[in-house]
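>>> Got a predicted structure plus its sequence, pasted below:
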Amino acid sequence: MGGLYGLVVILLWTVSVRGQDVGSVISKSMFEDFLKHRNDDICPAKGFYTYEAFIDAAKSFGAFGTSGDPDTQKREVAAFFAQTSHETTGGGPSLPDGPYAWGYCFKEEQNPTDYCVADPEWPCVPNKNYHGRGPIQISYNYNYGPAGKAIDYDLLGNPDLVASDPTVSFKTALWFWMTPQSLKPSSHDVITGVWKPSEADSAAGRVPGYGVVTNIINGIECGKGSNSGGEGRIGFYKRYCSILGISPGENLDCYNQKPFGA
């Protein structure tokens, strides 16, 4: 009986792990606490970003928030929401609960410009604008094209879908998060410890930690010493790690890192 019992326990554990999704890491109440002011009247994205849309989108990226030990899973969720909250923030130090409670206030870039560049694989569609939209503020035709292909939507032809369908919006952010970009590793591989720095990375100061994620998302903030952009990303991250009950880890900034490709 002991052998059979042990086999049953193993099978049940396997089923449990395989059936796990990010909803076991971040509950709806935590999501609401993360983004507590996103539905305030002053936020243009009021009513757009929902927990249900996030969970639905995450089902297309099964490794997100489910890789590694429990602390690693939580750290990835905190890092993702920290970076995307900074990209969409509507807060300031004088607003209720401080600046790091105001993520996801915007769903489109303010004062957008034309982000169409020549690209034979992902050519711009006439009269379409590829400015920043969604949690990661995805921009440029060369991102809209492959993101759309990955999630099975024509985002080159209909980029506005990223600002009108919340599930699609989250999917584009998760696609960017999970996918290596040119010379850059994926943010997912960095925050889960899969990425190991090469000799060139080490020489450029790129060491494992949240700082490299910032370097991936917006490397122009890196290698310039302390700056408001980096401080904001770290501020969100520390707040979310605190809500999830984990430490943020080491190497949180990219102040002394060269951008990828530099």
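Looks like it arrived, so ask away. Computed from a prediction, not measured in an experiment: that's the story for all the values here.
>>> hey, let's count contacts and neighbours off CA atoms from now on
OK.
>>> Might you report the residue contacts of the most centrally placed residue in the chain?
Ranked by distance to the mean C-alpha position of the chain (Cα atoms, centre = their mean), the top residue is residue 80 at 3.4 Å. With contacts defined as Cα atoms under 8 Å, 6 or more residues apart in numbering, residue 80 is in contact with residue 177.
>>> try this one side by side with the last:
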Amino acid sequence: MTVWTVVLLSFLFIVGALSQGDVGSIISKTQFDQMLKHRDDAACPGKGFYTYDAFVAAAKSFGAFGTTGATDIRKREIAAFLAQTSHETTGGWATAPDGPYAWGYCFKEEQGNPPDYCVANQQWPCVPGKKYYGRGPIQISYNYNYGPAGSAIGLNLLNSPETVANDPVVSFKTAFWFWMTPQSPKPSCHDVITGTWRPSAADTAAGRVPGYGVITNIINGGIECGKGSNPQVEDRIGFYKRYCDILGVGYGNNLDCYNQRPFA
């Protein structure tokens, strides 16, 4: 083996190692497009907004997303993130072409005539004339979320909340911020899906057990959890199962939050 061969093999090894840290090595553009099959349908207000490149670029700002743990864990996190955000932005219905779970990411803004979502908060005060209704994949809402999300990604989103619906990379970054950031007493969605979170005694007493269901509890537990079977939770699970199937990974346990009490 020549010196140049050794150098070349070393280079290829380094490149291969680096690629393991990239979300793009877990989910391809083809898979992304298959999951969000109708996001660019003419009937979707978000047509052309949510791109694979924006997703990958935004993920790089949150280095632990989709890069933590074994390959199956990484796949499961990407599936869970896209599933929860697909529910938040879905344009699907029961008899939709290709099924209801092929219509994630149809919307980039809350529809109808949403309120301002402004509440008194000394640290993150509302800017007069600005509205903090749901925008982006996670449909981030309220000034107390826009403020810290913007701070985390280096933007003043209190002054310009509309950026979340105008810049796809920023839009994805706000969703990743929510996903990666624990808000006590809630753990982060990231820690739950990667197996880092361990339930406290209070969690156990409330039926909150590790699994995808706790993520639903984190996101919208006050409305959807602890109330038995309901269409909203079923929808979140439907997206998740479809995406796990596309990525070729098992679902894990405890997919619902039907018997979980919401976080305080």
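Good, I have the coordinates. Only a predicted model underlies this, so the values are computations on that prediction, with no experimental measurement involved.
>>> Please work out the TM-score for the two chains.
For this chain pair, the superposition-based TM-score is 0.94 by TM-score structural alignment, normalised by the length of the first structure; 257 aligned residues with a Cα RMSD of 1.8 Å.
>>> which stretch of helix or strand covers the equivalent of the residue nearest to the centre of the first structure over in the second structure?
Here residue 80 of the first structure is matched to residue 81 in the second structure, going by TM-score structural alignment. Using DSSP states H and E, residue 81 of the second structure sits in helix 71-89.
>>> mean per-residue distance, that helix to the first structure?
Between helix 71-89 of the second structure and its aligned stretch in the first structure, the superposed structures give an average distance of 0.2 Å (mean Cα distance after the TM-score superposition for the first structure).
>>> Now check the first structure for the residue matching residue 150 of the second structure.
Using TM-score structural alignment, the partner of residue 150 of the second structure in the first structure is residue 148.
>>> Who's the closest spatial neighbour of its match, skipping the chain neighbours?
Leaving aside its chain neighbours, residue 148 of the first structure sits nearest to residue 155 (4.9 Å; criterion: Cα to Cα, 6 or more residues apart in numbering).
>>> surely the one you found meets residue 165?
No. Between residue 155 of the first structure and residue 165 there is no contact, the gap being 11.7 Å when judged by Cα atoms under 8 Å.
>>> Give me the more crowded residue out of the two.
When neighbours are counted by other Cα atoms under 10 Å, residue 155 comes out ahead of the other of residue 155 of the first structure and residue 165, with 23 against 15.
>>> Identify the residues contacting the more buried one.
144, 145, 147, 148, 161, 162.
>>> how about the helices in the first structure?
Remark: helices of the first structure, listed N- to C-terminal, are 2-18, 28-34, 51-58, 70-87, 141-151, 166-178, 187-191, 199-203, 210-218, 228-244; assignment by DSSP state H.
>>> Distance to residue 122 of the first structure added to these, as TSV?
Formatted as TSV, the entries for these read as follows, by distance: least, Cα to Cα, whole Å:
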stretch	distance to residue 122 of the first structure
helix 2-18	36
helix 28-34	35
helix 51-58	24
helix 70-87	24
helix 141-151	6
helix 166-178	16
helix 187-191	23
helix 199-203	30
helix 210-218	21
helix 228-244	30
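>>> among those helices, which is nearest residue 133 of the first structure?
Of all the helices of the first structure, helix 166-178 sits nearest to residue 133 of the first structure, with 7.6 Å by Cα to Cα.
>>> Tell me roughly how far stretch 228-240 of the first structure lies from the second structure on average.
Average distance between stretch 228-240 of the first structure and its aligned residues in the second structure, after superposition and using mean Cα distance after the TM-score superposition for the first structure, equals 0.3 Å.
>>> Which part of the second structure matches that stretch?
By TM-score structural alignment, stretch 228-240 of the first structure lines up with residues 231-243 in the second structure.
>>> neighbouring contacts of that stretch?
Taking Cα under 8 Å, 6+ apart as the rule, stretch 231-243 of the second structure contacts 35, 79-80, 82-84, 86-87, 101-102, 216, 224-225, 251, 255-257.
>>> let's see 6 Å
79, 80, 83, 84, 87, 101 (Cα atoms under 6 Å, 6 or more residues apart in numbering).
>>> Could you do stretch 183-199 of the second structure as well?
Defining contact as Cα under 6 Å, 6+ apart, one finds that stretch 183-199 of the second structure is touched by 73, 77, 179, 180, 181, 182, 215.
>>> Equivalent analysis for stretch 126-144 of the second structure, please.
In contact with stretch 126-144 of the second structure (Cα under 6 Å, 6+ apart) are residues 85, 108, 109, 110, 116, 117, 118, 124, 164, 165, 171, 175.
>>> so what corresponds to the fifth one in the first structure?
Read it as residue 116 of the second structure. For residue 116 of the second structure, the aligned residue in the first structure is residue 114 (criterion: TM-score structural alignment).
>>> ok, that match - how many residues close by?
Neighbours of residue 114 of the first structure using other Cα under 10 Å come to 11.
>>> Now do the same contact list for it.
Listed by Cα under 6 Å, 6+ apart, the contact set of residue 114 of the first structure reads residue 129.
>>> rerun that using 10 Å as the cut-off
Contacts were defined as Cα atoms under 10 Å, 6 or more residues apart in numbering; by that measure residue 114 of the first structure touches 128, 129, 130, 131, 139, 140.
>>> quick one: which of these is nearest residue 59 of the first structure?
Taking Cα to Cα as the measure, residue 139 is the one of the contacts of residue 114 of the first structure closest to residue 59 of the first structure, at 23.2 Å.
>>> The closest one maps to what in the second structure?
Using TM-score structural alignment as the criterion, residue 139 of the first structure maps onto residue 141 of the second structure.
>>> do you know how far that match is from residue 37 of the second structure?
According to Cα to Cα, to the nearest Å, residue 141 of the second structure and residue 37 of the second structure sit 26 Å apart.
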